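In: quick one, fold the following:
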Amino acid sequence: MFNLAGYGPTILAGTLTTIELSVLTLAVSFLIGLIGASAKLSRSRIAVGVATVYTTIIRGVPDLVLMLLLFYSLQIWLNDLTDALGLDQINLDPFTSGVITLGFIYGAYFTETFRGALMAVPRGQMEAARSFGMRRFYAFRRILFPQMMRYALPGLANNWQVILKATALVSIIGLSDIIKATQDAGKATFRAFFFSVLAAVVYLVLTTATNGILLMLERRYAIGVRKPAL
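Out: A predicted model of the protein is given here:
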C-alpha cells in the first residue's frame, strides 16, 4: 500500500515546490497587503479608491478564474512590452507566474487584515513616537508594526492556511507541485485514490506544522499583554 511505485522523488520534489511557492506567495501578499492597507487608510481619495476597487474585484471573483486570467494576461502584457521596446520575447515560467498571480490575489485579503489591525492600534501610539522625534519609518518599525502584528496574526494565520492550500491551483498552469505529481503518479499506476489521499496527508502535515510556528509568533507578539480573566 505504501509503495510509491518509483514516484517518491517526484512527489518529494513537488512537496518542496509547494512549500517554496507558498512562502514566496506569502511574502508577496504580505507586501501588497501593507501597501493596500496604507492606501485604504490614507487621506488620498485616489489611493483609497484604487485600493477599494482592487480588494472588491479580487475578493468577488473565484480564485480559479483569476488564476487563469492573470496567468495569461501577464504573458500577453509582457509580450506587448517586449514588442514595443523591440526586445526578444520573454516567457514567464509557471513558478514565477504562480507566485505573482497568487501574491496579487491574496494581497487583497492581507490588505483587509492589515487595515483592521492598523485601525485597532491607538492613534496616540504613533503621535507619541513622533513627539519624541522618531522618524516615520523607525516609529512604524518599532512602535506600530509590533502592535499591528498582535492584532493581525489570527487573520494572517488563516490567510496562510488558505494560501498553502490554494497553491494547488498552479497545477492547472503546468507547475509540478504536489498535486500534479500525485495526479501523474495516480494516472500512471491506476491508483488515483491512494495518491489523492497522499496529497491530502501532505497538506495536512504542512498546515499542522506551520500552525505551531504561528502560535509561537502569537506568543511572541503578545508579550506584555494582560490575558483576560476567565
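In: only C-alpha atoms for contact and neighbour calcs from this point on.
Out: Noted.
In: how close does the one residue sitting closest to the centre of the chain get to Lys40?
Out: What sits nearest the mean C-alpha location of the chain, by Cα atoms, centre = their mean, is Leu26, with 3.3 Å. Separation of Leu26 from Lys40 (Cα to Cα, to the nearest Å): 20 Å.
In: which of the three states applies to Asn91?
Out: Following DSSP: H, G, I helix; E, B strand; the rest coil, the label given to Asn91 is coil.
In: for it, what are its contacts?
Out: Shown in contact with Asn91 (Cα atoms under 8 Å, 6 or more residues apart in numbering): Gln75.
In: what ranges do the helices span in this structure?
Out: 8-40, 45-60, 63-85, 94-120, 123-131, 136-139, 145-166, 178-189, 192-221 (DSSP state H).
In: tell me what the last one is packed against?
Out: By that I understand helix 192-221. For helix 192-221, the contact count by 3 or more Cα pairs under 8 Å, 6 or more residues apart in numbering; DSSP states H and E identifies helix 145-166, helix 178-189 as packing neighbours.
In: likewise for the shortest one?
Out: Here helix 136-139 touches helix 123-131, going by 3+ Cα pairs under 8 Å, 6+ apart.
In: could you give me the buried positions within the helix it packs on?
Out: The neighbour-count criterion (16 or more other Cα atoms under 10 Å) identifies Met126, Ala129 as the buried residues of helix 123-131.
In: for that helix, name the packing helices and strands.
Out: Counting by 3+ Cα pairs under 8 Å, 6+ apart, helix 123-131 packs on helix 136-139.
In: so what touches the helix it packs on?
Out: If you take Cα under 8 Å, 6+ apart as the criterion, helix 136-139 is touched by Met126, Ala129, Arg130.
In: could you also give me the structure for this next sequence, so I can compare it with the first?
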Amino acid sequence: MEALIAYARPLAQGAVVTVGLAVLSLALATLLGGLGAYGRLGGGRFGAWLVFIYTTIVRGIPDLVVILLVYFGGQRLVNTLAAALGAEAGFQVSPFVAGTVSIGFIYGAYLTETFRGAYMTIPRGQIEAAQALGLRPAPLLLTVTLPQLVRAALPGYANVFQVLVKSTAVVSVIGLADMVGIANSAGKSVREPFAFFVAVMLFYLLLTWASTTIFETLERRYARGFANAR
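Out: Predicted coordinates for the structure are as follows:
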C-alpha cells in the first residue's frame, strides 16, 4: 500500500492518459464506422467492396499486430517519404497518436457493422413517407433517421466501447505512459507487481462501470423518447 501511495501521482497521470486514449479512439472509430456504414449502404458496388475488405481484414488481425504495424510501419513510411523528398529523416511517431489511430481504425470496422445493422432496422416506409412530404436530406436525417439510428445502435455501440477500453492496455507495449505502462514499471521497481496490477484492475472496472451506467441512461432516455413520440 505504501508503494501505491508513493506512486499515486504517476498512476493518476497514467489514468488520465488511458481515458484520453479511449475517448479519442472512440471518436475516430465512430467517424470511420459512420463512413463505413455509408459506404456499405450508399457507396455503390465499389464503395461497398472497399468497406467489406476493410472490415474483413481488420476483424481478422489481432489488435497488437495492428498497433505494432502502425507504430513501427508509420515511422518507417514517413521517414522513407521524407528521404525521397530530400528532407531530414528521423521522424518519431508518438505512442499516444499511434495507439489512438490503431484502436480507432480497428473498432471503426466493428462500428461499421453496428451502424449498418441499426440503419437496417429503420422501416423503409418512414423514410419514403418523409421524402414524399418533401423533406430534404438534412432534415430527414436529423428528424427521422438519426434518432432511430442512435436508439438502435446504442447497445452495440456500448459493447464496442467496453472492448475498446480494454484494448487500450495493449498500447503500453510501444512505450505509452498509460495506467498499465506506469504500473508495470513501478511494480518492477519496488518488486510489488501484484499490488499495482490490482490497482489497474480496479481502475478498469471503475471505468467500465461508469461507461455502462452512462450508456444505460442514454438507452433508457432514447427508448422513452421514442415511446412518447409514438
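In: sorry, back to before: tell me which of the helices of structure 1 is the most buried.
Out: helix 94-120 (a mean of 22; mean count of other Cα atoms under 10 Å).
In: measure Ser211 of structure 2 to Thr80 of structure 2 for me?
Out: According to Cα to Cα, Ser211 of structure 2 and Thr80 of structure 2 sit 41 Å apart.
In: follow-up on the earlier one: need the helices of structure 1 in CSV with distance to Lys227 of structure 1, can you?
Out: Listed next are these as CSV, based on distance: least, Cα to Cα, whole Å:
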stretch, distance to Lys227 of structure 1
helix 8-40, 28
helix 45-60, 33
helix 63-85, 38
helix 94-120, 17
helix 123-131, 21
helix 136-139, 26
helix 145-166, 13
helix 178-189, 40
helix 192-221, 11
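In: isn't Ile90 of structure 1 up against Trp77?
Out: No - using Cα atoms under 8 Å, Ile90 of structure 1 makes no contact with Trp77, being 10.7 Å away.
In: tell me the residue in structure 1 aligned with Gly47 of structure 2.
Out: Alignment note: Gly47 of structure 2 maps to Ala47 in structure 1; criterion TM-score structural alignment.
In: in space, what's closest to its match - neighbours in sequence excluded?
Out: For Ala47 of structure 1, ignoring the flanking residues on the chain, the nearest one in space by Cα to Cα, 6 or more residues apart in numbering is Ala39 at 5.1 Å.
In: please name the residues that touch that neighbour.
Out: Applying Cα under 8 Å, 6+ apart, the residues near Ala39 of structure 1 are Ala47, Val48, Ala51.
In: turn those into TSV, columns for distance to Leu215 of structure 1.
Out: Formatted as TSV, the contacts of Ala39 of structure 1 follow (distance: Cα to Cα, whole Å):
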residue	distance to Leu215 of structure 1
Ala47	34
Val48	33
Ala51	30
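In: which of those map to contacts in structure 2?
Out: Of the contacts of Ala39 of structure 1, the ones still in contact in structure 2 (both residues aligned by TM-score structural alignment, their matches' Cα atoms under 8 Å) are Ala47, Val48, Ala51.
In: of those residues, closest to Met67 of structure 1?
Out: Taking Cα to Cα as the measure, Met67 of structure 1 sits nearest to Ala51 out of the kept ones among the contacts of Ala39 of structure 1, at 19.7 Å.
In: surely the closest one meets Lys40?
Out: Yes - with contact defined as Cα under 8 Å, Ala51 of structure 1 reaches Lys40; the gap is 5.9 Å.
In: hmm, back to that, what residues are up against the residue nearest to the centre of structure 1?
Out: When contacts are counted by Cα under 8 Å, 6+ apart, Leu26 of structure 1 touches Gly103, Trp160, Ile163.
In: translate Val170 of structure 2 into the numbering of structure 1.
Out: In structure 1, Val170 of structure 2 lands on Leu169 (TM-score structural alignment).
In: now that match, nearest residue through space, not along the chain?
Out: In space, and not counting its chain neighbours, Leu169 of structure 1 is closest to Leu64: 6.8 Å by Cα to Cα, 6+ apart.
In: that neighbour -> structure 2?
Out: So Leu64 of structure 1 corresponds to Leu64, using TM-score structural alignment.
In: distance of its match relative to Val93 of structure 2?
Out: 16 Å.
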